[in-house]
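Enquirer: with the input below, show me the fold.
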Amino acid sequence: MTDVPMTAGLLLAAGAGRRYGRPKALVELAGEPLVRRGVRLLRAGGCAPVHVVLGAGADDLPELPGAVPVRHDRWRDGLGSSLRRGLASLPATVPAAVVVLVDQPLLSPVAVRRVRAVHARGAAVAVATYAGRPGHPVLLDRSTWPLLDGYAVGDRGARDLLRARPDLVVEVPCDDAGSPADVDTPADLPLA
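Expert: Okay, here's the model as predicted:
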């Protein structure tokens, strides 16, 4: 879609993966580390630049072609801290960011393009939904980033902001565009 403005991609991949037993960014699916798969998802969805927030296991990660690694030394503070760090790392010219999590390897570039298109039509926040439930990707217009300071804390990302400010949110049905299934344990890893 040539009429959709460029938006950044932000992959949150800093966690230790306590339930998994190691950082999920290092886990492989079909021979590809989940962190590379997430970068590929965002790039295929038309995002540029793509920033990856790294913390636990950062020194063991492979090269990330097409992405800017963002070291986050305070990753233990939780998802909210990683989200705010990632957004702060983006260039001032970026109008919005599409946020995805490294442990959702079945998301589709189609869903990324859909939330970008809704933003191009004026939405401040665009959230992919699956069976009527919000999931990822989530697109956040730059105008909403300062609001996250009061909501994205601990292990909470943008969810509380979305609940508190439904006037900002446009839901984007993506049932036919991948799956938001999390990989929390080795048993959750899909076969591919």
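
Enquirer: all contacts plus neighbour counts: C-alpha atoms, from now on.
Expert: OK.

Enquirer: the residue nearest the centre of the chain: what's it in contact with?
Expert: For the chain, the residue whose C-alpha lies nearest the mean C-alpha position (Cα atoms, centre = their mean) is Val100; its distance is 1.5 Å. When contacts are counted by Cα atoms under 8 Å, 6 or more residues apart in numbering, Val100 touches Gly9, Leu10, Leu11, Leu12, Gly38, His136, Pro137, Val138.

Enquirer: how near is it to Thr2?
Expert: Relative to Thr2, Val100 is positioned 22 Å away (Cα to Cα, to the nearest Å).

Enquirer: quick one: the strands in this structure?
Expert: For the chain, the strands defined by DSSP state E cover 8-13, 28-29, 32-33, 50-54, 68-71, 96-101, 125-130, 133-141, 169-173.

Enquirer: and stretch 136-148, what's buried?
Expert: Residues of stretch 136-148 classed as buried under the neighbour-count rule (16 or more other Cα atoms under 10 Å) are His136, Pro137, Val138, Leu139, Leu140, Asp141, Arg142, Trp145, Leu148.

Enquirer: one more to put side by side:
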Amino acid sequence: MQAKENKITGGIIVAAGKKTDPRVLSPLLKIGSITVVKRIVLTFQQAGISPIVIITGYKAEEIEHDLADYGVIFLRNEHYETSQMFDSAKIGLTFLRDKCEQVLFSPVTAALFTPATLQRMLACRAKVVLPSYQGKPGHPLLLANELIPRLLAYDGDRGMRGAIQNLGIESCRLDTDDEGICRNMDDIGRWDALLKKHSQQILHPFLRISIENESLFFNSRTKLLLILIQDTHSVRSACRHIALSYSKAWNMINQLEQALGYAVVARKHGGSNGGKTYLTAEGAQFLAKFQQFEENVRQYAKNEFDRWFINRTFL
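Expert: Next comes the predicted model:
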């Protein structure tokens, strides 16, 4: 988990793919017992990265189903067949520009870097951090939030690295012993050698934190729904980002309000731009309290897990 003094770091995973390009491996390909895209999500989460945005395109519904319970946000690149990876990255950067202080970016083809490498990158506290292994550049890339407008303005043909070079600022080039940063998923011959090490690195306690009385009325999925309503001012838009049906979302909201005894979501009708949905003051306060409670519980669980299992080599 990120320590309190650390910056809020969001994550972007580009998993749009191309139906017309058979050379591109599917984000749903399994290495070990989990998919490529889920492995990156778990690695990000182990390092305390949040929010995590998945840019989808080809097989979007299948990817959303695979990650439905992992607290990630889905954004679709509707032009995935004709656009480049950097176009998908821009979708994620646009969404996260006002939600975090820095962003980790990775294509779905780089799935075997470790949480320890991410922690080293976060400790650099530079505007741009580029990891390498034996002199070879790799992923993910760490970018300061203040650089996002300039990255979005780049219209060259050299992708993310070209956009970074165009910034004209000094980057922190971090040499690591993590071969996974430069091992793409098309390099099948090296998977087995790295997989065991990577699976050990993402070992962690997995908590599902919820609140209930006679029945469950609030969990991480409801939390994400409220966060997105707060951001988009639209229940329908929020649903699109977390692969949730509109009717199910309102059922969750109604159940929450009934349990709490006050309104959490309010609608503002009319106006030239139509109505908006937003959190009430009480709803926003409840959400903030739950997020702090959740963070405290997860940090305690991680510390205890490390104390009883990792530090004593019982696993």
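
Enquirer: quick check: TM-score for this pair?
Expert: The TM-score (TM-score structural alignment, normalised by the length of the first structure) is 0.85; 186 aligned residues with a Cα RMSD of 2.3 Å.

Enquirer: list just the nearest of the buried residues of stretch 136-148 of the first structure to Gly45 of the first structure.
Expert: Nearest to Gly45 of the first structure among these, counting by Cα to Cα, is Pro137 at 10.4 Å.

Enquirer: so the closest one makes contact with Val99?
Expert: Yes. Checked against Cα atoms under 8 Å, the pair Pro137 of the first structure and Val99 is within contact range at 5.6 Å.

Enquirer: what touches both of these two?
Expert: Overlap between the neighbourhoods of Pro137 of the first structure and Val99 is empty, taking contacts as Cα under 8 Å, 6+ apart.

Enquirer: what residue of the second structure takes the place of Ala48 of the first structure?
Expert: With TM-score structural alignment as the matching criterion, the partner of Ala48 of the first structure in the second structure is Ser50.

Enquirer: what about that match, neighbour count?
Expert: Using other Cα atoms under 10 Å, Ser50 of the second structure has 22 neighbouring residues.

Enquirer: swap in Asp175 of the second structure?
Expert: Residues lying near Asp175 of the second structure (other Cα under 10 Å) number 16.

Enquirer: please apply the same query to Asp177 of the second structure.
Expert: For Asp177 of the second structure, which is what you asked about, the neighbour count (other Cα under 10 Å) is 11.

Enquirer: what's the counterpart of it in the first structure?
Expert: Asp177 of the second structure maps onto Asp175 in the first structure, with residues paired by TM-score structural alignment.

Enquirer: ok, now how distant is its match from Arg114 of the first structure?
Expert: With distances taken as Cα to Cα, Asp175 of the first structure is found 12 Å from Arg114 of the first structure.

Enquirer: so who does the nearest residue to Leu42 of the first structure once chain neighbours are set aside touch?
Expert: Beyond its immediate neighbours in the sequence, the residue positioned closest to Leu42 of the first structure (Cα to Cα, 6 or more residues apart in numbering) is Gly9, lying 5.7 Å away. Residues in contact with Gly9 of the first structure (Cα under 8 Å, 6+ apart) are Leu42, Arg43, Cys47, Ala48, Pro49, Val50, His51, Ala97, Val98, Val99, Val100.

Enquirer: counterpart of the last one over in the second structure?
Expert: It refers to Val100 of the first structure. Taking TM-score structural alignment as the alignment basis, one finds that Val100 of the first structure is matched in the second structure by Ser106.

Enquirer: from Leu112 of the second structure, how far out is its match?
Expert: Taken as Cα to Cα, the spacing of Ser106 of the second structure relative to Leu112 of the second structure amounts to 11 Å.

Enquirer: returning to what we had before: now the two most distant members of the contacts of Val100 of the first structure.
Expert: Of all pairs drawn from the contacts of Val100 of the first structure, the greatest distance, 13.8 Å, lies between Gly38 and Val138 (Cα to Cα).

Enquirer: which one of the contacts of Val100 of the first structure is nearest to Arg156 of the first structure?
Expert: Leu12 (12.5 Å).

Enquirer: what is the equivalent residue in the second structure for the closest one?
Expert: Matched to the second structure by TM-score structural alignment, Leu12 of the first structure sits across from Val14.

Enquirer: how near is that match to Gln291 of the second structure?
Expert: Noted for Val14 of the second structure: a distance of 26 Å to Gln291 of the second structure, by Cα to Cα.

Enquirer: what's the most buried one of the strands of the first structure?
Expert: Counting by mean count of other Cα atoms under 10 Å, strand 8-13 has the highest mean neighbour count of these, with a mean of 30.

Enquirer: that one vs the second structure, average offset?
Expert: After superposition onto the second structure, the mean distance of strand 8-13 of the first structure to its aligned counterpart is 0.9 Å, using mean Cα distance after the TM-score superposition for the first structure.

Enquirer: follow-up on the earlier one: out of the buried residues of stretch 136-148 of the first structure, the closest to Arg74 of the first structure would be?
Expert: Distance to Arg74 of the first structure, by Cα to Cα, is smallest for Leu148 among these, at 16.9 Å.

Enquirer: can you give me the helices in the second structure?
Expert: Per DSSP state H, the second structure carries helices over the ranges 36-46, 60-66, 85-96, 115-124, 148-153, 159-167, 191-201, 220-232, 235-242, 246-260, 281-305.

Enquirer: okay, the third one sits on what stretch of the first structure?
Expert: Looking back up the chat, that one is helix 85-96 of the second structure. On the basis of TM-score structural alignment, helix 85-96 of the second structure is assigned to residues 79-90 in the first structure.
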